[in-house]
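In: Model the structure of this input:
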Amino acid sequence: MHAQIVLFDGFDPLDVIAPFEVLYAGGTAASGAVGVELVSAEGPREVVAGTGGLTLRATAALDPARPGLVLVPGASGRVGEPGEVPGDDAGDGPWRQDEFIPVLLRRTLETELPALLTAAMENPEVTVSAVCGGSLVLAMAGLLEGRHATTHHLGLDLLDATGAHAVSARVVDDGDLVTGAGVTSGLDLALYLLEREVGPRVAHAVEELFAHERRGTVWRAQGPTPARF
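Out: Here you go, the predicted structure:
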C-alpha cells in the first residue's frame, strides 16, 4: 500500500505527522509493504503549517491515479468563540497563520486539490481518508454527499449541511472513504488502516512501538439500528 498525505497552506501538523509516523512504522514492520510520502496539489514545494510556522516539504504532486491511500489533513488556526464568524475580508489577501480554520479550509477549494481529490475518489483502486477538518475539505468540494463521515466535533453540523451523514465517532469506515475525528484521531485512523489493509499483527506491533492503544469503536453502517437510550 502506498499512502499520499496531502499538504496545503495552513495544514494541521499533527494531522500529518501522526499518520505519517504510523504508516512509516507499518512499512518497516511489514518489510516495505507500506510506503508513505508527503504531496501537494502544486507538486514539490515547502508548505507552511498553521502552527508556529512549521514547514514541511512536499516531495511530489498528488497523483490520483496511483493505487493506495490518499489522506487529507485538517487546518490549524483560529477557532473563535461560539457564534463568532470571520469578517467579510477574512478570505482576502495573503494567507496568515492567525486566520480562522474555515477560511484556511475554504482556500483549498481555490487550488487544484478538489479536482485531484475528485479523481482519487473516482479511482476504484484508491481509498481516500481524512483527519479532522480534512473531511470538511472533501465535503465542501462536494465529494461527501450521501456518504458517512466524521470530523472534529465542532464541524459535525457543517458536515451534515453539505449532504454528508455526519457520525460522532472516532473513526468511520465507509468503504473507500475512511475518516477520523479530532486531531489525535489521526493515530487511530492510521492504525486502523494498517489493520484493514496490511493486517492486525502489523497494526498491533506499531501500537506497541508508540505505546498507544486505539480508542473507540470503528463505526460502519452495519448491523441493526440502535434504539434511543
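In: switch to C-alpha atoms for all contacts and neighbour counts from now on
Out: Fine.
In: For the helix ranked longest in the chain, which residues meet the burial criterion?
Out: The helix that spans the most residues within the chain, counting by DSSP state H, is helix 13-29. In terms of neighbour count (16 or more other Cα atoms under 10 Å), helix 13-29 has its buried residues at 13-27, 29.
In: tell me which element V6 falls in.
Out: Under the assignment given by DSSP states H and E, the secondary-structure element containing V6 is strand 2-7.
In: if I look at the spatially most central residue of the chain, how far off is G186?
Out: Within the chain, the residue whose C-alpha comes closest to the C-alpha centroid is A130; the distance, by Cα atoms, centre = their mean, is 2.2 Å. Distance, A130 to G186, using Cα to Cα, to the nearest Å: 8 Å.
In: To compare with the earlier structure, here is another sequence to fold:
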Amino acid sequence: MLAQFVLFDGFDPLDVIAPFEVFSAAGLFSGQVACELVSAEGPREVPSALAAISLTATARLDPDRADLVVVPGAAGRTQPPDEDDPNADRPETVPDILGRALGTDLPGLLGKALAAPGTTVATVCGGSLVLSMAGLIEGRRATTHHQGLDVLGMGGVEVIRARVVDDGDLVTGGGVTSGLDLGLHLVEREVGPRIAHAVETLFEHERRGVAWRDHGPAPKTV
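Out: Have a look, this model is predicted:
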C-alpha cells in the first residue's frame, strides 16, 4: 500500500505529520505500507505556514501509483487583518493559502485521484475545503475544522459533524489533531485492526469518537 501525503505552500505541519507517523508505524508493524511526501510540482522543499518548518517532497503526487492520498489543510489567520492592525504582517489567511494551492496542478491531480478505482482520498482539517473549493466533492459527505463547516456546506457538501467521516473512497477528519484518529481508522480499515491497535498502543493515543459511516439504521429524533 502506497500512501502519498500532499504538501503545498502554507500547509499545516501537524495535518501532515500526525497521519504520516501513523502510517509509517503501520508500515513497520506490517511491512505492507510505504509513505511518501509529495507535491503537485514534484520534488522540492515546501514551506509550511510556520516559518521555522518546511518539509521535503520527494516525488510528484501520482494518482496512478497511490492507494491513499492524504490532503492537509492550511494554518494562518481566519480573518484578514484590520488596516490599523500593527501586526498586519502576520501570516496569510487560510482562504488565501488554499486559494493559491488551487492555482497549481493540485486540483487536477486530486480529481484524478478521486476518480481512480481503488484509490482513497483522505483529508485532515481544511484539506476537505481544498477539495470542495475545487468542485470535486459536491454531494459527498465530509467534515472539516469547525470554523470551516459553513464554507464546506456552501460547496454542496453534506456536512457531517463528526471527528472522522468515512464516505468510502473519501475519508475526512475534523480539526488538526483528528489526523491521528483518521490515520488509525484508515489503518484499521485498510491494513487491519491488529496493526491499528499496535500503532495506537505505541503512540499511547486512544481514538476519540466514532468514525461516521452511512451504515446501519438512522437514529430516531429524541
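In: Overlay the chains and give the TM-score.
Out: The TM-score (TM-score structural alignment, normalised by the length of the second structure) is 0.94; 217 aligned residues with a Cα RMSD of 1.6 Å.
In: picking that back up, tell me which of the buried residues of helix 13-29 of the first structure is nearest to S76 of the first structure?
Out: Sorting the buried residues of helix 13-29 of the first structure by distance to S76 of the first structure puts P13 at the head of the list, at 7.8 Å, by Cα to Cα.
In: What does the residue nearest to the centre of the first structure correspond to in the second structure?
Out: Under the alignment (TM-score structural alignment), A130 of the first structure maps onto T123 of the second structure.
In: hey, where'd the strands end up in the first structure?
Out: For the first structure, applying DSSP state E gives strands covering 2-7, 35-40, 45-48, 55-58, 60-61, 68-72, 126-131, 148-149, 165-166, 171-173, 177-180, 218-219.
In: How about residues contacting the longest helix of the first structure?
Out: Taking contacts as Cα atoms under 8 Å, 6 or more residues apart in numbering, the residues outside helix 13-29 of the first structure that touch it are 3, 5, 7, 33-37, 49-51, 54, 73-74, 76, 131-132, 183-184, 186-187, 189-191, 194, 202-203, 205-206.
In: Can I get the buried part of these as one PyMOL selection?
Out: The command below creates a PyMOL selection of those among the contacts of helix 13-29 of the first structure that count as buried (16+ other Cα under 10 Å):
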select buried, resi 3+5+7+34+35+36+37+49+50+51+73+74+76+131+132+183+184+186+187+189+190+191+194+202+203+206
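In: In helices, which of the contacts of helix 13-29 of the first structure fall?
Out: Among the contacts of helix 13-29 of the first structure, the ones falling in helices (DSSP H) are G186, L187, L189, A190, L191, L194, V202, A203, A205, V206.
In: What's the match for the last one in the second structure?
Out: If I follow you right, that is V206 of the first structure. When the second structure is aligned by TM-score structural alignment, the residue opposite V206 of the first structure is V199.
In: what residues are up against its match?
Out: Residues in contact with V199 of the second structure (Cα under 8 Å, 6+ apart) are V22, A25, A26, F29, L184.
In: With respect to R90 of the second structure, which of those is nearest?
Out: For the contacts of V199 of the second structure, the residue nearest R90 of the second structure by Cα to Cα is V22; the value is 31.6 Å.
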